[in-house]
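Chemist: prediction below, plus the sequence it came from.
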Amino acid sequence: IIDLDTNGFEILKYDGDIHDEFNDNSETQQHYYEEITSVLKKRLGASRVIIYNHITRYRGPPRPADQCDLSHRNPVFYPHVDYDPPAAHFKVKQMLGEEVATRVMQKRCQIINVWRPLGPNPIMNTPLTICDYRSLDLDNDLHVSEIRNSLVTIALYIISHNSQDAQK
């Protein structure tokens, strides 16, 4: 059985109403967020779920950078982990403020990505790849990549092939 706590990911059936792409700040987006919040609360026993953004990945050939924005991006073609622990703490503080974040992080707090296809056609050319985190050699497979801006430097992990492991 695959589950979030054991494997670092989980596959759930989506029984909601939203199957097509939607515009930011639309009624459809709000309805979708409510559905996802409900699913996460039920599955995780969470008392609070905060959706802080969504990204629609383009299908087909990559688009030039000037055709991408914060909500519409090209697929990422390398395995990665979006947040290292300090970046995750920064994101929680950014979303909740220092005082509330400090209180929340004394309990269990998770950043969870929800991925699913939207639109009329199945994703054939850039499918999502997932990896059981237990299969990673943390010392040899994960490499820090820093993202810097004028306010903060955060890190994500790039996952690379481990030539010392015949199974990978």
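Modeler: That came through, no problem.

Chemist: all contacts plus neighbour counts: C-alpha atoms, from now on.
Modeler: Fine.

Chemist: how far off centre is the longest helix that the chain contains?
Modeler: Across the chain, the helix with the greatest residue count (assigned by DSSP state H) is helix 27-44. Chain-centre distance of helix 27-44: 15 Å, with Cα atoms, centre = their mean, to the nearest Å.

Chemist: so what touches that helix?
Modeler: 16-18, 22-23, 46-51 (Cα atoms under 8 Å, 6 or more residues apart in numbering).

Chemist: what about Gln110, distance to Val92?
Modeler: Distance check for Gln110 against Val92: by Cα to Cα, to the nearest Å, it reads 9 Å.

Chemist: who's more crowded, the two?
Modeler: Between Gln110 and Val92, counting by other Cα atoms under 10 Å, Val92 is the more crowded of the two (22 against 12).

Chemist: below is an additional structure, to be compared with the one above:
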Amino acid sequence: MSVRGSAPDGLKSISSSVLRRTLGWVYKAKRTTHEMSTTTTVKTTEYDKIVKLEEPNAVQTNLWYLKPGFTAKPTFVSVTVPGVFESSNVEHEAYPHEITDVRGHERLFSLDKSGFEFVQDPIPDELIQQIRNNEDEEIEKKYYPKIEELLKKHTNADRVFIFDHTVRRRIPKYASDGRGPVGARQPATRVHVDQAPSAGIGRVKRHLPDEAEELLKGRVQIINVWRPLVGPIEDHPLAVADYRSVKPEDLVATDLLYPGHTGEVYSVLYNPEHKWYYKSSQQNDEVILIKCFDTKTDRARVTPHTAIKDPTSPENPRLRESIEIRALVFHTQDRD
């Protein structure tokens, strides 16, 4: 059984350090940025050459990046709790950018090269409906094993541990930054990475404490598996940025607040060199694998991503619903 976060049950579960962060504080250290080196000398041809599609289909839309000029460490509230978790010192601003459609070119992208991969994975309509109904017991019993096998197949991992899942559905009356009441999470329209390196290592220690020391001797990844639930997607599709177009200074460590726990993610500063992709009219059997962490240093290690407003969407689109699985992926024999 996976270890998953619980809904807030009152102020007593919230540590004083977390409360201080919700009120804002001066970040005394230098701004923490992405410290993982990009690939410049290892397997250059295989891992460093950014894909250029011939005659690509693309759309222009706004991407919401971290607003520069902050004086405190960026802090984002994951779940709103009236009177406690309502505000954040993270500000974003919109930048127009081109998003390229990968349909027909999916095989040009992979987890180790670009940081993301598009794969086919059909599941029964009955299971789709159970996911849409938030039937957590059925999701963990039926959906988790399918995703474990999918990840093993596509990464050659020998072990997968799913630690979390989130069902998102767009409800226009709620915030458009991904927050919402428990059970009503919105598509996240800010550019971000789900795990900073400290959080990636921390996940292993937190969820598998008795085995963490040994597991961390081998290669460890965190991979998200994102799937539409009401395909074809007509509203707020998911866009992903090619890791090879992201510079270390573009990534800014950001606290992610939960009651009683603080994680760390990456916010992203705008860079016009970023290469963004999405899959048009994505169906329920078309999933995206998104790498959020990797202990390997000579290939893609993180993937900035965000929901986008698609200018080609119909006037009254079917509102987006999706599920994302977050999993620790272990290669216990890969110890290079």
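Modeler: Ah, there it is. Being a predicted model, the structure only gives us computed values, none of them experimental.

Chemist: got a TM-score for the pair?
Modeler: With the length set by TM-score structural alignment, normalised by the length of structure 1, the two chains reach a TM-score of 0.83; 163 aligned residues with a Cα RMSD of 2.6 Å.

Chemist: what segments of structure 1 are strands?
Modeler: Here structure 1 has its strands, by DSSP state E, at 56-57, 72-73, 80-81, 142-148, 153-159.

Chemist: quick one: contacts for the residue nearest the centre of structure 1?
Modeler: Per Cα atoms, centre = their mean, the C-alpha nearest to the average position across structure 1 is that of Asn113, at 3.0 Å. Applying Cα under 8 Å, 6+ apart to Asn113 of structure 1 gives no contacts.

Chemist: quick one: which of the contacts of helix 27-44 of structure 1 is most hemmed in?
Modeler: Val49 (19 neighbours).

Chemist: please say which position in structure 2 that residue maps to.
Modeler: If you follow Val49 of structure 1 across to structure 2 using TM-score structural alignment, you land on Val160.

Chemist: verify the stated contact: its match with Val329.
Modeler: Yes - using Cα atoms under 8 Å, Val160 of structure 2 is in contact with Val329, at 4.7 Å.

Chemist: and the aligned partner of Val268 of structure 2 in structure 1, how close does it get to His80 of structure 1?
Modeler: Under the alignment by TM-score structural alignment, Val268 of structure 2 pairs with Ile159 in structure 1. Separation of Ile159 of structure 1 from His80 of structure 1 (Cα to Cα): 5 Å.

Chemist: now do Asn74 of structure 1
Modeler: With the distance defined as Cα to Cα, Asn74 of structure 1 ends up 15 Å from His80 of structure 1.

Chemist: the longest helix of structure 1 vs structure 2, average offset?
Modeler: In the superposition with structure 2, the average deviation recorded for helix 27-44 of structure 1 is 1.6 Å (mean Cα distance after the TM-score superposition for structure 1).

Chemist: list the buried ones in that helix?
Modeler: Buried residues in helix 27-44 of structure 1, counted by 16 or more other Cα atoms under 10 Å: 28-29, 32-33, 35-37, 39-40.

Chemist: over to stretch 98-113 of structure 1?
Modeler: Ala101.

Chemist: what distance separates that stretch from the centre of its chain?
Modeler: 17 Å.

Chemist: map the residue nearest to the centre of structure 1 onto structure 2.
Modeler: Under TM-score structural alignment, Asn113 of structure 1 pairs with Asn224 in structure 2.
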